[in-house]
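Student: give me the fold of what follows.
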Amino acid sequence: MRLALGVSYAGQAYDGWQSQPSGNTVQDRLEAALRQFTQQRIGTVCAGRTDAGVHGLMQVVHFDTDLDRKEHAWVRGPNSFLPGDIAVHWARPVPADFHARASAIGRRYAYVLLESPVRPSVERGRVGWVFRPLDPAAMQAAAQQLLGEHDFSSFRAAECQARTPVKTMRRIEIARRGAYWRFEFEADAFLHHMIRNLMGCLLVIGKGDRPVDWMAEVLAARDRRAAAPTFAPDGLYFLGPVYAPHWGLPDRTAAYDWLP
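Tutor: Just a heads-up that it's a prediction; the model follows:
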C-alpha cells in the first residue's frame, strides 16, 4: 500500500529536509518516528526539499508499506514519537502511481517579513526582518516582471541540481498586515534558493536602492552575480505542493492558517 502524509514543521532546529549524516533533518526525524511506530524501516519521498531554517506548513511525503492501519493511526502513531516542532496532520492511501514530487503540478511558498526599527524577538526565526520602510507599489511592479515562463538562472544557487532553470511563475501576491509583510509565490517548480534570491531583489527595490526595471535587467542577465544577495531563510515557508483534484488530497494543514 502507498500512503501520503501531510506534515508541518518549524525549521530553525534542523539542517533542512533531506536526510544527512548528522541525522538532524526533518526527514531523519520523520523516518525515525515511522520506524518506531511500525518497527520497520520506511523511506519517504517528499514533494519539495527545504533548506536549513526553512519551515514547512504542508510538506507531502509518500511511502510504501505492507501494514494495514487506519488513517488516524498513521497520524497519531508517528506524532507520539516526533519532536514537538514536527507534526503529521493527515494520512491518505494513494494509488501506486502517485508520487509526492513527480505528481505535483505546482508548488507554493510564502515569505513573512517584519518591517520594524526593532529586530524580531518572540517571532525570532519565524520571520525575516528589515528596518527601512518598503514601497509596496515598487515591489508589486517588480514582481509583475517575474510572472510567466522565464530562465531564472539569476536567482539560482550554484549548487542547484535542477535540470533546467526555466520555470513558470504563476502568481506573486504581496500584502501587509500591521508591521508584517507576506509575499506568496506559486510556480510549476522552484530552483534552489530561488525564493530567497527573489526576496533579496524585491527588498532592494522596495527600499529604493534600485529602480523597478532593475528586476527585468537581473532576469535577462541569467547570471547569479547580477542579483542581490540571498536573503535570510527565517521567514520562508513551504506552503505545499499543488496536485490535480483526482488524487483527493487536502490542499493545506491547520498550520497553514497560522501565518499573518
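Student: alpha carbons only for contacts and neighbour counts from here, please
Tutor: Fine.
Student: Arg119 contacts Val127, doesn't it?
Tutor: No. Using CA atoms under 8 Å, Arg119 makes no contact with Val127, being 10.0 Å away.
Student: out of these two, which sits in the more crowded spot?
Tutor: Val127 (23 against 14; other CA atoms under 10 Å).
Student: that one - nearest residue in space that isn't next to it in sequence?
Tutor: Distances taken as CA to CA, 6 or more residues apart in numbering put Gly235 closest to Val127, at 3.7 Å, once the chain neighbours are dropped.
Student: identify the residues contacting the one you found.
Tutor: Applying CA atoms under 8 Å, 6 or more residues apart in numbering to Gly235 gives the contacts 54-55, 110-113, 125-128.
Student: what about 6 Å?
Tutor: By CA atoms under 6 Å, 6 or more residues apart in numbering, Gly235 lies in contact with 111-112, 126-128.
Student: now do Gly16
Tutor: Contacts of Gly16 (CA under 6 Å, 6+ apart): 25, 50-52.
Student: distance check, it against Tyr243.
Tutor: 23 Å (CA to CA, to the nearest Å).
Student: picking that back up, tabulate the contacts of Gly235 (TSV), appending secondary structure.
Tutor: Putting the contacts of Gly235 into TSV (DSSP: H, G, I helix; E, B strand; the rest coil) gives the following:
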residue	secondary structure
Tyr111	strand
Val112	strand
Arg126	coil
Val127	coil
Gly128	strand
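Student: and the furthest pair within those?
Tutor: Tyr111 and Arg126 (9.6 Å; CA to CA).
Student: buried set for stretch 110-120?
Tutor: 110-115, 120 (16 or more other CA atoms under 10 Å).
Student: who are the contact partners of Ser154?
Tutor: 222-224.
Student: am I right that it is in a strand?
Tutor: No. Applying three-state DSSP, one finds Ser154 to be helix, outside a strand.
Student: distance of it relative to Gln12?
Tutor: Ser154 is 27 Å from Gln12, by CA to CA.
Student: likewise for Leu82?
Tutor: 16 Å.
Student: one more, so I can put them side by side:
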Amino acid sequence: MSDEVEPGFVRVRFDLGYDGTGFSGWARQPSGLRTVQGEIEDALKTVTRSGVMFPLTVAGRTDAGVHARGQVATADLPEAVWAEHREKLLKRLAGRLPRDVRIWSAAEAPSGFNARFAAVWRRYAYRVTDRPGGVDPLLRGHVLWHDWPLDVDAMNAAAAGLVGEHDFAAYCKKREGATTIRTLQELSLVRGDDGIVTATVRADAFCHNMVRSLIGALLFVGDGHRPVEWPAKVLAAGVRDSSVHVAKAHGLTLEEVGYPADELLAARSKEARNVRTLPGAGCC
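Tutor: Next comes the predicted model:
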C-alpha cells in the first residue's frame, strides 16, 4: 500500500483485536484456510454491498494461533462508500464478523499514514505459568504451561543482554531479501500474584518467529537448563541455532502499536523502507 491515497478514496484506520486460536494467521492464503484478514475483508465487502474486495494493510502479520488486542489495519475505500457507511460501519461489522475478531474503531487516517511502515514500535506480551497444577482452564488458550519452576530474575538478567539494535538472525526464520536487523527496545518479565509470568517485548519491528524464539531461549535460562549468558552468546553467533526452541503461539498477544505524530508519518514510512545495516557493517 502506498503512503498516498488515490484520488477519490479515503484511507480508513481500523483498530481491532482477535483470538488467534481458530485462525491460520493474519494473512489471507490461497489455500482457503481461515485467516483474520480474510474474515475482515469478506465482511467489509458484504456490509458495504460494494461487490469488490478492499485489501487490508496491517501493522504486524501475526502467525497462526497468535492473538491480538491492539492490532491496526487500513483499507482504502471509495469516498462514496465511506460517506454512506461510516456512521453505521462498526455496528454492521460487529453483526457480520465472527465473535473471535472484533473491530473497535474505524476512522479516517491522517495523511501519510501506513499501518505497517509508519509504526515506530510494536508491543507484544507473552504469558506463561509454572504452577504445578497447570493453567487456569479459562486461560488455557492464552497462557503457556511450563512444567519446570522459572527463575524470573535470571530471565531478566539474560534479557538485558538482548536489548538494543542487533542482527537477530539467530532468533529469526530467515526470509529471502529481508533484513534481520531490529532494535529491541524492551524485554522484561514480571510474575503476577496469580503466578503468571508476563514478558513484555517491544521493538521497532520483528522478524519471523523472533518473539517466540526469544521467549524460548529465556525459558531455558529460567528453568536452569542454560546459563544467564547463553541467549546473548546465541545472538552474537549470528546464525539460526537449532537449540533455540520457538515457544508455542497461544501464549503470545500483540498488545499495542505505536505511531509518531501526524506530521512525522511520511518521514517514518520512508525511513522504515530503508534496508538497515549495523554500524560498521559493509553494504550488500
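Student: which element, helix or strand, includes Asp28 of structure 1?
Tutor: helix 26-38 (DSSP states H and E).
Student: mind listing the strands for structure 1?
Tutor: Assigned by DSSP state E, structure 1 shows strands spanning 2-9, 45-46, 55-64, 86-94, 106-115, 128-130, 148-151, 166-177, 180-187, 236-242.
Student: between the ones you listed, which one is closest to Pro21 of structure 1.
Tutor: strand 45-46 (17.4 Å).
Student: redo the contacts of Ser154 of structure 1 as CSV? Include neighbour count.
Tutor: Shown next, in CSV, are the contacts of Ser154 of structure 1 (neighbours: other CA atoms under 10 Å):
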residue, neighbour count
Arg222, 18
Asp223, 14
Arg224, 19
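Student: and of those residues, the nearest to Lys167 of structure 1?
Tutor: Arg222 (12.8 Å).
Student: settle this for me: that closest one is touching His150, isn't it.
Tutor: No. Applying CA atoms under 6 Å as the test, Arg222 of structure 1 and His150 come out as separate, 9.7 Å apart.
Student: find the nearest non-adjacent residue to Ala232 of structure 1, please.
Tutor: Per CA to CA, 6+ apart, closest to Ala232 of structure 1 is Gly128, 6.4 Å.
Student: aligned counterpart of the one you found in structure 2, please.
Tutor: Counting by TM-score structural alignment, Gly128 of structure 1 corresponds to Leu144 in structure 2.
Student: ok, His150 of structure 1 next?
Tutor: By TM-score structural alignment, His150 of structure 1 lines up with His166.
Student: now do Val212 of structure 1
Tutor: Under TM-score structural alignment, Val212 of structure 1 pairs with Val228 in structure 2.
Student: distance of that match relative to Thr183 of structure 2?
Tutor: Val228 of structure 2 is 21 Å from Thr183 of structure 2, by CA to CA.
Student: and what of Ala205 of structure 2?
Tutor: 7 Å.
Student: same thing with Val190 of structure 2?
Tutor: Taking CA to CA, one finds Val190 of structure 2 at 21 Å from Thr183 of structure 2.
Student: check Gln37 of structure 2 too.
Tutor: 27 Å.
Student: hang on, the earlier thing: and the match of Gly128 of structure 1, how many neighbours?
Tutor: The burial count for Leu144 of structure 2: 23, using other CA under 10 Å.
Student: thought it was touching Tyr126?
Tutor: No. At 8.5 Å, Leu144 of structure 2 does not count as touching Tyr126 under the criterion of CA under 6 Å.
Student: circling back: for Ala33 of structure 1, find the nearest of the strands of structure 1.
Tutor: Nearest of the strands of structure 1 (CA to CA): strand 86-94, 10.5 Å.
Student: now the strands of structure 1 in JSON lines, with distance to Leu202 of structure 1?
Tutor: As requested, the strands of structure 1 are exported to JSON lines (distance: least, CA to CA, whole Å):
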{"stretch": "strand 2-9", "distance to Leu202 of structure 1": "26"}
{"stretch": "strand 45-46", "distance to Leu202 of structure 1": "29"}
{"stretch": "strand 55-64", "distance to Leu202 of structure 1": "21"}
{"stretch": "strand 86-94", "distance to Leu202 of structure 1": "31"}
{"stretch": "strand 106-115", "distance to Leu202 of structure 1": "12"}
{"stretch": "strand 128-130", "distance to Leu202 of structure 1": "12"}
{"stretch": "strand 148-151", "distance to Leu202 of structure 1": "17"}
{"stretch": "strand 166-177", "distance to Leu202 of structure 1": "11"}
{"stretch": "strand 180-187", "distance to Leu202 of structure 1": "10"}
{"stretch": "strand 236-242", "distance to Leu202 of structure 1": "14"}
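Student: which among these is found nearest to Ala141 of structure 1?
Tutor: strand 166-177 (10.6 Å).
Student: now do the buried residues in the closest one.
Tutor: For strand 166-177 of structure 1, by 16+ other CA under 10 Å, it's 167-170, 172, 174.
Student: residues in contact with it: which ones?
Tutor: So strand 166-177 of structure 1 is in contact with 147-151, 181-188, going by CA under 6 Å, 6+ apart.
Student: only whichever of those residues are buried, select them in ChimeraX.
Tutor: The following ChimeraX line selects those of these that are buried, judged by 16+ other CA under 10 Å:
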select :147,150,151,181,182,183,184,185,186,187,188
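Student: still on that earlier bit, can you redo the buried residues of stretch 110-120 of structure 1 as a markdown table with distance to Ala102 of structure 1?
Tutor: Formatted as a markdown table, the buried residues of stretch 110-120 of structure 1 follow (distance: CA to CA, whole Å):
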| residue | distance to Ala102 of structure 1 |
| --- | --- |
| Ala110 | 21 |
| Tyr111 | 24 |
| Val112 | 28 |
| Leu113 | 31 |
| Leu114 | 34 |
| Glu115 | 37 |
| Pro120 | 37 |
